[in-house]
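Colleague: have a look at this prediction, sequence included:
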Amino acid sequence: MNTHMATRSRVPASIGMAIETKKDGEGNKAETPSETKKAITEVMTAFEEFKTANDARLKELEAKGAADPISVDKLDKINKHLDKFEDLNKRVATAEGVKKALDDLQEQFDEMETALARRSTADTPEAKAAELKQRVNDWGRGVVDAYAKGEANLTEDQRKALQDVRDEYKALSVGQDTTGGYLAPVDYVREIIKSVTEMSPARSLARVRPTGMKSISQPKRTGQFSAVRVAEQGPRSETDGLRWGNVEIPAPEAYALIDISEQNLEDSFWDLEAELREEASEQFAVLEGAEFVSGSGVGEAQGILIHDDVAETNSGAAADITADGLLSLKYGIKTAYARNASFALNRSTMGAVRRLKDGNGQYLWMPGIAMGRPNTIDGDPYVECPDMPNVQAGAFPVAYGDFRKAYTMADRVQMTLLRDPYTQATSGNVRFLFRRRFGGQVVLAEAIRKMKIAA
């Protein structure tokens, strides 16, 4: 029996030892890969370097009125390096990715075992070496003797060795199809290379309500009465002020339409219909995230930056963001909303926030990977929303608050597909029509605020 066949179908102990098993506060087991421990060290080291470089930049600004370009360049490089760990931080915080890493490792070992199993038990290294040595000797002596005596005077083994080399050369000449190119096909990878599609995670922030009607209607208190003091026998008049209103959230339609030839559907190596479903689902999510931030509310969802009743906080500097402005934004909402509040900003703004320090010289942004928690801004979580604007004069680059209380999304119809082989039949095409009905609206504006960059 080949010793290689004895390979066990599991991750070796030497690899398994690289993963430590710990318990969280609730007693659940959570495995932390050694690679994650290495990343934690790298993040914390980079953050210390970031603070040192930024402190030097601030001193240069105070002393000279301008920062050294070399210091700024160094700071930007460290900032970009920290950006690479944002996704890892999320995985560590939610204990995701460990199982996938183990599954990938198991798959690699399974492939190795399959490859080893294919080797014949008689195909030993010693036999291969002896055969190769004999062939080389026959070929080498044949070349010399053919030059000295002529090919007609070679032994049968020598002539066969020379002919084998000629045949092999022709067989391996893939430069031309007729000499072997047809026999050497390309390796077709069953994976499509796709660029990343960025979208704002609207559904993870807002409240989502499914409905079977054209819209969602919900009553809303718009005014309150006040309690007042009165003398023992004093007159009592009505404490007027309690008022009610109604909020209606429509669910308008969105669609995507694609035509594909029947022959393409028949002959394609891919399941094109499944691929189209995935693409359409992704693009509806992109539209949903964009409207959550800046939708007009007319025939589409209403954005958090568009609603007139969402209060704003000035950034505190012209065309820039400041720590005081960010803290004013945070403490501008009521305490009840702050319990579940988070920041919403894009990656570019996140880089600017990392440079900010409060009045005590403490950085507002803090990494949480070492403690298995999300990174924070002044102790509060943040969500990366690519659709939020950059820091520039007149823009609203940061929003803060309890988005779940502030914003409600209406789901009328999930994505559906209409496969139409008739409309474009004379053109040889099949039409795929995807549609969804959804909407969204700010229902409690006081639960969130937005920061405005001064002009």
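Modeller: Yes, it's here. Numbers count the residues shown, from 1 in each chain.
Colleague: all contacts plus neighbour counts: C-alpha atoms, from now on.
Modeller: OK.
Colleague: gap between the two ends of stretch 258-272?
Modeller: 11 Å (CA to CA, to the nearest Å).
Colleague: and it, how far out from the chain middle?
Modeller: 29 Å (CA atoms, centre = their mean, to the nearest Å).
Colleague: here comes the other one, which I'd like you to weigh against the first:
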Amino acid sequence: MSYNRETRNASARPVVTGLQTRSASGEGGSSPAELRGIIENINRTFGEFRSQNDQRLQQLEQRGSSDVVTEDAVNRINQELTRLSNELREVETRSNRPGGSGTGNQDSPERVEHRSAWDAWARRGAGEHELRSIERRANTTLVPEDGGFLVPDTVDRNILDILGDQSTVRSLFTSITVSADSYKRLVGLHGTGAGWVGETDARPATNGPQFGEAEASFGELYANPQISQRLLDDSALDLESYIGNEIALAFADTEGPAYLFGDGVKKPKGLFSQATSAQTDKERPYGTFQALDSAAANGLGANSAATDRLIDVIYSTRSVFRQNARWLMNGLTVSAVRKLKDGQGNYLWQPSAQAGEPASLLNYPVSDMEEMPDVAAGNIAIAFGSFQRAYQIVDRMGIRTLRDPYTNKPYVGFYATKRTGGVVLDTRAVKFLKIAST
């Protein structure tokens, strides 16, 4: 069948003993020429893929099987497409990274004072009482008296910037920062009644609106980067940037899977750990996501059946959520759907046409995310919808640090903790494709 879519709008990081520190900004930005070159390679390779896969499909129709040479060629080119797509994503991420998060003259005298006192404490362990006094004067309740010190505001912002840049999972969702250890929000379940009346008819009361309460589940992340005392004594080291980068990269490695699959025990309860049902939006209870079974057991199904089921997933999603919708799957699943065609012989998957524009499936962008499960019985291998409308990350304001110069001499450890969680917003906004078992 043809498809016509509507118009739409952790662990400690390695010890560092010299000035060659790791930066979240990688090797720097990328030129437009580099981006264009990769996109041209992707489109050229996809042309080769189409030719070989068409030959494979023709062999399947004529003989019931394809020859080994054709299958190998299709798989080889498919792997090259995946490699190029990953390279494009990495280069685009590198290009979009901010050069820094400093605020220059916009910082208040209080913030400058706190930053200077924190730097002295972090480098030499000096001025602990002065730093505590500064935080006390600021009336902060974010850190208890025996709970370490808040990182400077510039470091806090830098960590959140890097997390947003490094964590592909975090970029899927909206986020909010709160000052309390809990977060609840009312969710409208609609239900207000209405009726037809004549000019002089009585107007009896109708049903009022219904509300549900959504509560975020929190967990505490930690990182414990180690720095040699000699390096701390070197004034050339930008300590704020170094510690901020190390903490952010450690957090990014750990928090992403929790936002997707966390079980809610000492960590957030992730999007894919919520209750699911085959029932439609009008039938499901609040707090339950709809999961559609794949067209065949243990896989996506044959070409036409798999295509039809992907279209079912799209149109089981309300139009208001389709406006900013995208697909979510891992690279192996992308390789599988890349071979699918509609009834007119058009490939469902199309490569990126320009920098900043992702590849698409049935005209919706595809997020290739390695954390997603493979195509196997019982797995939710594909999701579709407006993820920003479905789930929200909740960050507790402030990152605490404890300085430990004793445990791992001659290195100084900076034990940092951050509370973060997640909350479901609207279970109608995203649909799951679950691989059938039978």
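Modeller: Thanks, I have it. Just so it is clear, the structure is predicted and the values come from calculations on it, not from any experiment.
Colleague: how many residues are close by residue 41 of the first structure?
Modeller: 13 (other CA atoms under 10 Å).
Colleague: just give the closest residue to it, not the sequence neighbours.
Modeller: Counting by CA to CA, 6 or more residues apart in numbering, the nearest residue to residue 41 of the first structure once its immediate chain neighbours are dropped is residue 370, at 8.0 Å.
Colleague: wasn't residue 199 of the second structure part of a helix?
Modeller: No. Residue 199 of the second structure is assigned coil when assessed by DSSP: H, G, I helix; E, B strand; the rest coil, not a helix.
Colleague: what's the matching residue for residue 256 of the second structure over in the first structure?
Modeller: By TM-score structural alignment, residue 256 of the second structure lines up with residue 289 in the first structure.
Colleague: I'd say residue 405 of the first structure and residue 441 touch.
Modeller: No. Contact criterion CA atoms under 8 Å: residue 405 of the first structure and residue 441 do not qualify, at 11.2 Å.
Colleague: looking at those two, which is more packed in?
Modeller: Neighbour comparison, residue 405 of the first structure and residue 441: the larger count goes to residue 441, with 27 against 20 (by other CA under 10 Å).
Colleague: what strand or helix carries the more buried one?
Modeller: strand 429-442 (DSSP states H and E).
Colleague: what helices or strands is the helix or strand that comes right after that strand leaning on?
Modeller: Of the helices and strands lying after strand 429-442 of the first structure in sequence (DSSP H and E), the nearest is strand 448-454. If you count contacts as 3 or more CA pairs under 8 Å, 6 or more residues apart in numbering; DSSP states H and E, strand 448-454 of the first structure packs onto strand 311-318, helix 323-330, strand 398-401.
Colleague: so strand 448-454 of the first structure matches what in the second structure?
Modeller: By TM-score structural alignment, strand 448-454 of the first structure lines up with residues 430-436 in the second structure.
Colleague: do stretch 343-361 of the first structure as well
Modeller: The aligned range for stretch 343-361 of the first structure is 327-345, by TM-score structural alignment.
Colleague: residues in contact with the matching stretch?
Modeller: With CA atoms under 8 Å, 6 or more residues apart in numbering as the test, stretch 327-345 of the second structure has contacts from 1-3, 53, 78-79, 82, 303-304, 306-307, 347-349, 361, 364-375, 381-385.
Colleague: helices of the stretch 101-250 of the first structure, start to end?
Modeller: For the stretch 101-250 of the first structure, the helices defined by DSSP state H, counting those that start in this stretch cover 125-148, 156-171, 202-205.
Colleague: name the residues of the second one that are buried.
Modeller: By neighbour count, and taking 16 or more other CA atoms under 10 Å as the criterion, the buried residues in helix 156-171 of the first structure are 158, 159, 160, 161, 162.
Colleague: how close does the residue nearest to the spatial centre of the second structure get to residue 256 of the second structure?
Modeller: The second structure has residue 169 as the residue nearest its centroid, 1.2 Å off, counting by CA atoms, centre = their mean. In this view, residue 169 of the second structure and residue 256 of the second structure are 5 Å apart by CA to CA.
Colleague: what does residue 268 of the second structure give?
Modeller: For residue 268 of the second structure, the distance to residue 256 of the second structure - CA to CA - is 10 Å.
Colleague: which of these two has more residues huddled nearby?
Modeller: residue 268 (28 against 20).
Colleague: just give me the match in the first structure for that one.
Modeller: So, by TM-score structural alignment, residue 268 of the second structure is matched to residue 301.
Colleague: the host helix or strand of residue 344 of the first structure against the second structure, how far on average?
Modeller: Residue 344 of the first structure belongs to strand 342-345 when assigned by DSSP H and E. Relative to the matching residues in the second structure, strand 342-345 of the first structure has an average distance of 1.1 Å after the fit, by mean CA distance after the TM-score superposition for the first structure.
Colleague: distance from that strand to the middle of the chain?
Modeller: The answer for strand 342-345 of the first structure is 17 Å, by CA atoms, centre = their mean.
Colleague: about what we covered before: the residue nearest to the centre of the second structure matches what in the first structure?
Modeller: By TM-score structural alignment, residue 169 of the second structure lines up with residue 202.
Colleague: quick one: that match and residue 425 of the first structure, what's the gap?
Modeller: Taking CA to CA, one finds residue 202 of the first structure at 39 Å from residue 425 of the first structure.
Colleague: ok, now which ones touch residue 212 of the second structure?
Modeller: Counted by CA under 8 Å, 6+ apart, residue 212 of the second structure has contacts 186, 187, 188, 189, 286.
Colleague: now do residue 21 of the first structure
Modeller: Neighbouring residues of residue 21 of the first structure by CA under 8 Å, 6+ apart: 29, 30, 31, 32.
Colleague: surely the last one forms part of a strand?
Modeller: It refers to residue 32 of the first structure. Yes. Per three-state DSSP, residue 32 of the first structure lies within a strand segment.
Colleague: burial of it, as a residue count?
Modeller: Residue 32 of the first structure: 20 neighbours (other CA under 10 Å).
Colleague: touching, it and residue 16? I think so.
Modeller: No. Using CA under 8 Å, residue 32 of the first structure is not in contact with residue 16; the gap is 11.3 Å.
Colleague: Provide the contact partners of stretch 416-428 of the first structure at residue level.
Modeller: Contacts for stretch 416-428 of the first structure (CA under 8 Å, 6+ apart): 261, 262, 263, 429, 430, 431, 432, 433, 434, 435, 436.
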